[in-house]
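[1] Curious how this folds, go ahead:
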Amino acid sequence: MINVKQTGLTVEQEITSCYQRESGAVLATLMRLLNGHFDLAEEALQDAFTAALLQWPKDGVPNNPRAWLISTGRFKAIDKLRKNNSFSRYLTSTIPDDVVQTAPFEEPEVIEDDLLRLIFTCCHPALAIEARIALTLREVCGLTTEAIAAAFLIPVSTLAQRIVRAKNKIRELQIPYEVPDTDLLPERLHSVLAALYLLFNEGYSATVGHDVTCTELSLEAIRLTRLLSALMPQKEIIGLLALMLLHDARKKARMDEHGELVSLEEQNRTLWDQPQIAEGCQFVKKALSMGQADPYTLQAAIAAVHCEAPSFKETDWAEITGLYQVLLSINFSPVYALNHAVALSMRDGPIAGLKAIEAIEDHKALQHYYLLYAAKADLYRQLAQKDAALSAYKRALDLTQQAPEKRFIEKRMATL
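    I've put the predicted structure just below:
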């Protein structure tokens, strides 16, 4: 049993942490053990954590929480099927014999394959592209509905409806729980990469909560992307992996010793992980050598320019601005356009940046995006337009849900 006193957490906190860390992997393996039945696996997952809430405070946290949860969830599902006579035929015909047994579950080496199977199931082409990504982030990655809605820049209710419809469709169409044959992989790849990208973003810069980052999420996104790149060594995957590695390499400098946010300009670059930066840059070069640049590789190239700059002042903003222009030409996004405007302000000054922002700020997706207003506020501050800066900072403060971001904005307002 794990000694919770050594971790500094209560048993309840340990269970919550375990849910955030392990629920995707547990669900993925339960899906395999229960022959790909999504609803049954979800019920088994919830039953397992309910049992943990009852048992772990008395018996202690097991040494291998994941294996305990999978074993408990499997037994709960089998017991439920056995007690319900209407499922007797289902039990014998669709659940393999090796699942209906009493031996404790031994964690298999195929756990990573289970996660990939679940990702590809959630990203089946029969589902709408937005639903695929949302379902993957919710079920595989364990993100909250609120966090996913913030990533999509849409209302929570709209996001919740997408997830429900996607799960219903998986059940109705009996979408198989499998990594598809090689010739069918490309049609699902776009949504798989988008889900991994958003998972990493949520880990690197959490949309809600008391911390700047959620390291477990970003590391899981990197791990899954490495796994996928081994399965499919394509330039988009390599570019995405490079992007993740380069951003993740700077994580130690993004917070001070008190957990407060540190801007890129003020970061201590000696804290950046140089071996990881070197690896990321190598992947950028490899992806660029494989043909026309894709959005992930271009973003990785931008990150590489930041990482290789000796200081903030010595950053090659002309290079970054040019890369954003190429990115926008092949895949327009209002968020990319906002980042381009900020880079433009660094190259040509705050007035040029404000003009670029004014050209895009009416875009529907940016109306509730706090970084739009934070960027405007910073530019107004540089121009000594105090009232305009305070107004923009106030709007950004109202929109952000992350505690360190709020405190960072409040400090900027206090300087005015």
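[2] can we go C-alpha only for contacts and neighbour counts from here?
    Noted.
[3] from memory Ala221 sits against Leu193, does it?
    No - at 9.9 Å, Ala221 and Leu193 do not qualify as touching, with contact defined as C-alpha atoms under 8 Å.
[4] Among those two, which residue is more densely surrounded?
    Ala221 (25 against 22; other C-alpha atoms under 10 Å).
[5] how close does that one get to Val140?
    Computed as C-alpha to C-alpha, to the nearest Å, the Ala221 to Val140 distance reads 11 Å.
[6] Spit out the contact partners of Leu227.
    Residues in contact with Leu227 (C-alpha atoms under 8 Å, 6 or more residues apart in numbering) are Glu112.
[7] For stretch 156-170, what is the distance to the chain centroid?
    Its chain's C-alpha centre and that of stretch 156-170 lie 18 Å apart, by C-alpha atoms, centre = their mean, to the nearest Å.
[8] which residues sit in contact with the nearest residue to Asp378 once chain neighbours are set aside?
    Computed as C-alpha to C-alpha, 6 or more residues apart in numbering, the closest residue to Asp378 that is not its neighbour in sequence is Ala389, at 6.8 Å. If you count contacts by C-alpha under 8 Å, 6+ apart, Ala389 has them with Lys376, Ala377, Asp378, Leu379, Tyr380, Arg381.
[9] Of these, select the buried ones using a PyMOL command.
    Applying 16 or more other C-alpha atoms under 10 Å to those, the buried members can be selected in PyMOL as follows:
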select buried, resi 376+377+378+379+380+381
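[10] Could you also give me the structure for this second sequence? I'd like to compare it with the first:
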Amino acid sequence: METGTRIEDLLRELAPQVLGSLIRRHGQFDACEDAVQEALLSAAVQWPEEGVPDNPRGWLITVASRRMTDLFRSEHARRRREETAATMAPADEAFAPAPDDAVAADQDDTLTLLYLCCHPSLSPPSQVALTLRAVGGLTTVQIAAAFFVPEATMAQRISRAKQRIKATGTSFRMPPEAERADRLAVVLHVLYLIFNEGYTATSGPDLVRVELTAEAIRLTRAVHAQLPDDGEVAGLLALMLLTDARRRSRSHADGTLIPLAEQDRGLWDAESIKEGVALVSDSLARSALGPYQLQAAIAAVHDEAPRAEDTDWPQVVQLYRVLERISPNPMATLNHAIAVAMVSGPRAGLEMLEPLAAPDKLGKHHRLAAVRAHLLERAGDLAAAREGYLLAARRTTSIPEQRYLEAQAARLAP
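    Next comes the predicted model:
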């Protein structure tokens, strides 16, 4: 790996830690973000020429803190006051700094920053946007492009999220012990949303947005490093690795989607599969069972099958039964129906799909229409299958999925 790339990766890893340290000390989100960005820019210019310092995080914190001090002095000069950053007025804070703001430079605040960005007062889209901006280090332009919204719209979303956190009076510190499990569940859900949007983009010309899947995996690794004994954190990381391992085989050179059963498994990432299987096996052996662990176990069954026809579908069915029992949701039922159809025939799967047509479930979702069309085709009802594929194509906003579904319909044309 080239020096520039190594430094870029290091800076991305350190950015949330440095930002967390500054927010803990000073409390001003926007000002701290600006200071960290200046420090990162200085590092990107100096380190390739002068070498990476022995304590890169401490170097960045020092440079960013100097920027904060300069900003503070400038602001208070205008107000004709000479105060230090430690005596900043709370009225100026984006949210309150932690009470014990004498923080060691080697403290990693990434998880605390994630908890803050995933505050329960924020909507899921705001949680995702703020996480990618503050913890992931993506620019507002990059985040807006990933979700196909104007830059101004995304900037407003991020700004409103910060203001909402300010209104709650939240301090920059770990949540109380009694709240941590619920808050961690929100963090994991946000990381899962980011990964899913990257792995199968909901709209636009690309099937995969690698910058989002890679960021989700990187951030989940960071959480796992701080909470190595949490089974669901390990399960989510395993699920991402086992799913992302198939990425290179999911589409043709022209972007056309390739379904799982038709993928070239020789293109799957063996190292990611090995790591994912080890993670989920270990977490299942020593942790309470959770939905991410079960989904990872299902992904492992698929990834360990040498050929599609070697998949242990009865085991997949059993795992989905457990998943639906502990964490029922329509998408799990949809995938369960596919597995049941593989074991007991397409009519059995179609029966399971019927309740999902309700408006409060998946009634208007393109995946329900697509799966139903696939099972109708397997059952021999080609005319209904063709209509189902066309309906699914109309409902999706993903161009690769749309083209695939239209091709499936065209294949069944009389």
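[11] Can you pull the TM-score for these?
    After superposition, the two chains reach a TM-score (TM-score structural alignment, normalised by the length of the second structure) of 0.73; 373 aligned residues with a C-alpha RMSD of 4.4 Å.
[12] What is the most widely separated pair among the contacts of Ala389 of the first structure?
    Lys376 and Arg381 (8.5 Å; C-alpha to C-alpha).
[13] Compute the distance between whatever residue of the second structure lines up with Tyr370 of the first structure and Leu241 of the second structure, please.
    Correspondence of Tyr370 of the first structure to the second structure, assessed by TM-score structural alignment: His366. Between His366 of the second structure and Leu241 of the second structure the distance is 26 Å, computed by C-alpha to C-alpha.
[14] List the buried residues for stretch 147-164 of the second structure?
    Judged by neighbour count using 16+ other C-alpha under 10 Å, the buried positions of stretch 147-164 of the second structure are Phe147, Glu151, Met154, Ala155, Arg157, Ile158, Ala161, Lys162, Arg164.
[15] Show me what that stretch is in contact with.
    The list of residues contacting stretch 147-164 of the second structure from outside it, by C-alpha under 8 Å, 6+ apart, reads 29, 94, 121-122, 126-127, 129-130, 140-141, 143-145, 203-204.
[16] which one of the residues you listed has the most neighbours?
    Leu130 (29 neighbours).
[17] quick one: it and Val187 of the second structure, what's the gap?
    Distance of Leu130 of the second structure to Val187 of the second structure, computed by C-alpha to C-alpha: 12 Å.
[18] Quickly list what's touching both of the two.
    Cys118.
[19] picking up where we left off before, which ones among the contacts of Ala389 of the first structure map onto helices?
    Among these, the members falling in helices are Lys376, Ala377, Asp378, Leu379, Tyr380, Arg381 (criterion: DSSP state H).
[20] Excluding residues flanking it in the chain, which one is nearest the fourth one?
    Translated: Leu379 of the first structure. In space, Leu379 of the first structure is closest to Pro350, 5.3 Å off (C-alpha to C-alpha, 6+ apart).
[21] Pull up the gap between the residue of the first structure most remote from its centre and Arg171 of the first structure, please.
    Ranked by distance from the centre of the first structure (C-alpha atoms, centre = their mean), the top residue is Asn85, with 41.0 Å. Per C-alpha to C-alpha, Asn85 of the first structure is found 21 Å from Arg171 of the first structure.
[22] ok, back up a step: ok, so of the contacts of stretch 147-164 of the second structure, who is nearest Ile298 of the second structure?
    Out of those, the member with the shortest distance to Ile298 of the second structure (by C-alpha to C-alpha) is Ser203, at 26.3 Å.
[23] Need the counterpart of the closest one in the first structure.
    Taking TM-score structural alignment, the alignment pairs Ser203 of the second structure with Val208 from the first structure.
[24] Equivalent analysis for Leu267 of the second structure, please.
    By TM-score structural alignment, Leu267 of the second structure lines up with Leu271.
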